[in-house]
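S.K.: Okay, predicted coordinates and the sequence, questions at the end:
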Amino acid sequence: LHVVFTGSSLLEILNAKSDLSRRAIVYEMQGFSFREYLNWNEKLSLPVLTLNNILENHLSLSVGIVDTVKVLKHFSDYLKHGYYPYYKELPALYYSKINEVVNLIVELEIPQLRGVDISYTTKIKQLLYIIAESAPFIPNVSKLSERIGISRNSLLAYLDALHDSCLTMNLQKEGSGISRLQKPDKLFLENPNLMYALSASQIDIGNVRETFFANQLRYRHKINASKESDFFIDGRYTFEVGGKNKGKQQIDGLSDAYIVADDIEYGMDNKIPLWLFGFLY
């Protein structure tokens, strides 16, 4: 459980994957979905929903769930402390424990297992803080590498290691190739709890929303940064994520396009509550 939910030692497993594959099944287990968090806390048995079901029947699904539990209050709590199951052990020390794991990965595991110069770890942690505090982060790798004082390729290798260790999600736009030395088009921390743990006082709510959506979708779906909007899923669906008053201008004229809105219990037509995407696993 320590490996699965903290990310610690995940790089060791990835480095040894070819050898392990002959003797064991290797898989990645996601942290709690919003659905699992509700079931765990409220002793419920809310079912998993498919993406197609949400897109086609989100109003009736939302009504059934909201009649069972006060989702918006629980959703706000989940974003802050519900992703890693050990949040119940010592709630007051939850963020401290997350920060300990981040330090272990950045200062020890990545330098040892990916051959990254340990002298850069402080600057890389600063990069994590920047991602946590920014609006959805679109990296300028050349400027970042100059600012940090390392080569472009070294920075890209480090970003790849952060992604592999489940500290970040590095998204490419649709149609992009896949390469360890390819610049990400968008950078997110892996989940909203990491954002609050690293920089609780400077959180950008738009980043929180997009981080949650990306985290919940990436487990079972192909996710890219969209050229026209926020996200492009499974090579077909376009999603624009925002607050309850988010308009449809950015998806006008696009097929299979949806608004994902925070702070609403129910949606209408192609406007869907953000929290409902927490029921995908």
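M.R.: Perfect, thanks for sending it. Numbering: from 1, shown residues only.
S.K.: from here on, contacts and neighbour counts on C-alpha atoms
M.R.: Noted.
S.K.: Quick check, central residue of the chain?
M.R.: N215 (3.1 Å; Cα atoms, centre = their mean).
S.K.: Without its sequence neighbours, what residue ends up closest to that one?
M.R.: N191 (6.0 Å; Cα to Cα, 6 or more residues apart in numbering).
S.K.: quick one on the thing from earlier: quick one: the residue nearest to the centre of the chain from N207, how far?
M.R.: From N215 over to N207 the distance is 12 Å, taken as Cα to Cα, to the nearest Å.
S.K.: now swap in S145 and tell me
M.R.: In terms of Cα to Cα, S145 sits 23 Å off from N207.
S.K.: between the two, who's got more neighbours?
M.R.: N207 (23 against 16; other Cα atoms under 10 Å).
S.K.: Presented hereafter is structure B, for comparison with structure A:
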Amino acid sequence: MEPLFQYQDNLLRGVDNKFRRYLHSEINWKQRMIAIKGPRGAGKTTLMLQYMKFDLKEEKSKALYVTADHTWFYNHTLLDTAMDWFKHGGRILFIDEVHKYPAWSRELKNIYDGLPEMRVIFSASSALDIYRGEADLSRRVISYSLAGLSLREYLSFTEGLTFDPVSLNDIQSNHRDISNNILEKIQPLPAFNRYLRNGYLPIIAEGEAEYLPKLEQVINAIVDTDLAYIASYNAGTAVKVKRLLGVIAESAPFKPNMSALARKLEINREALYEYVYQLRDARLLNILSAEGKGVSRLQKPDKIFLENTNLAYAIDTHPDKGNIRETFLLNQLLNTGIDVTSPVEGDFSTSNLIIEVGGKSKTSKQVKDAENYLVAADDIETGFGPKVPLWLFGFLY
């Protein structure tokens, strides 16, 4: 097992504790089996390594980190590795990118059942349905999802500024005070505009100039590699999926005519629906449906958005500003765990609130008949009444 320890030690040396993702404090790390899902580049590996290096204390010597695509697994199984590690006193096993291991679900089940004293923490692509593998893990694994950086985290990561998250109720009832408290530390609009273009993933630490090219690599890796493992994509399928992503990016938020889109991509409607929802699961798209509609994968979405604003800049050099605003707000609401639907009036609806999105001159004309509403306005530092700065929604998580 020496190659695994050498690989682990090299990674641990490069990990610091200056910034931690919001999810770190939400995970119950004592569970026997934990799944951490999220898009590429969101920080899943760093999250696990930080916990291993800085939180395990005396248990650190009993922990082993492996990545499922390591050459070690060319002639060793996950189960055999776990068994050998347990015999040597190991009690914690971190497995990165488990979706790249063919028999992942069956062997995780065998580890859980056969080594009751072993804790397993594994990461996986957002697109992986951990409850639909070859083996039933539904009663064994606790799953957590790691989204990209919020604006609040981006400011902490890049500027070293610490702010507490706020709730949607906080924004609705107290947005002026919250905005003014933030303004005492920073003028948010310049940072917000940078964030919209290249601040969603921690790879921003490698430099703004390198960010969008690296994001393009992330997109290609998700389609060519992750979905190839998970959904058995071949090269021809990957090309069609990328074309689909490009079509949506050109006009997102996209109100799909599924029949016309299927003809344009030369695929059938059933395949088109499957690709759209796979891209949603892989955190490249967000889907919005009208209130009361089901969530069947065979149901036409009302609108399709790119998952985050950075994707728009990676795919289209000059994306539409209005689309960027809506993409940002939907992304932050969904990442907070808020259910969002498409209302008859306004842009977004939560359980008890209608939100209209626009520029600084946006009024409440389109939603004034709603019982409970907010206007999320761009290019303003503070709001008044139901008019709220758009950037403030970046502090929800």
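M.R.: That came in fine, so what should we check first? Keep in mind that what you see is a predicted model, and the values were worked out from it rather than measured.
S.K.: what's the TM-score here?
M.R.: After superposition, the two chains reach a TM-score of 0.92 (TM-score structural alignment, normalised by the length of the first structure), with 279 aligned residues with a Cα RMSD of 2.2 Å.
S.K.: ok, longest helix in the first structure?
M.R.: Determined from DSSP state H, the single longest helix within the first structure is helix 51-66.
S.K.: what residue of the first structure matches up with T81 of the second structure?
M.R.: Per TM-score structural alignment, there is no equivalent position to T81 of the second structure in the first structure.
S.K.: ok, now P202 of the second structure?
M.R.: Using TM-score structural alignment, P202 of the second structure pairs with P85 in the first structure.
S.K.: now L272 of the second structure
M.R.: Checking TM-score structural alignment: L272 of the second structure goes with L155.
S.K.: From I54 of the first structure, how far off is that match?
M.R.: 38 Å.
S.K.: which one of the two has more residues nearby?
M.R.: Legend: neighbour count by other Cα under 10 Å for L155 of the first structure and I54, higher for L155 (23 against 19).
S.K.: ok, the residue nearest to N215 of the first structure touching F212?
M.R.: Yes - with contacts counted by Cα atoms under 8 Å, N191 of the first structure reaches F212, the gap being 6.1 Å.
S.K.: List of residues touching the longest helix of the first structure?
M.R.: Outside of helix 51-66 of the first structure, the residues within contact range by Cα atoms under 8 Å, 6 or more residues apart in numbering are 46, 71, 265-268, 270, 272, 276-277, 280.
S.K.: Identify the residue of the first structure aligned to Y154 of the second structure.
M.R.: Y154 of the second structure maps onto Y37 in the first structure, by TM-score structural alignment.
S.K.: Repeat that for D320 of the second structure.
M.R.: D320 of the second structure maps onto D204 in the first structure, by TM-score structural alignment.
S.K.: Which residue in the second structure aligns with A257 of the first structure?
M.R.: So, by TM-score structural alignment, A257 of the first structure is matched to Y373.
S.K.: Skipping adjacent residues, who's closest to that match in space?
M.R.: I354 (4.5 Å).
S.K.: ok, the counterpart of that neighbour in the first structure - how many residues close by?
M.R.: Correspondence of I354 of the second structure to the first structure, assessed by TM-score structural alignment: T238. Using other Cα under 10 Å, T238 of the first structure has 23 other residues around it.
S.K.: Assess the claim that the match of Y154 of the second structure and Y78 are in contact.
M.R.: Yes - using Cα under 8 Å as the test, Y37 of the first structure is close enough to Y78 to be in contact (7.2 Å).
S.K.: If you count surrounding residues, which of these two has more?
M.R.: A count of neighbours by other Cα under 10 Å puts Y37 above the other of Y37 of the first structure and Y78, at 23 against 19.
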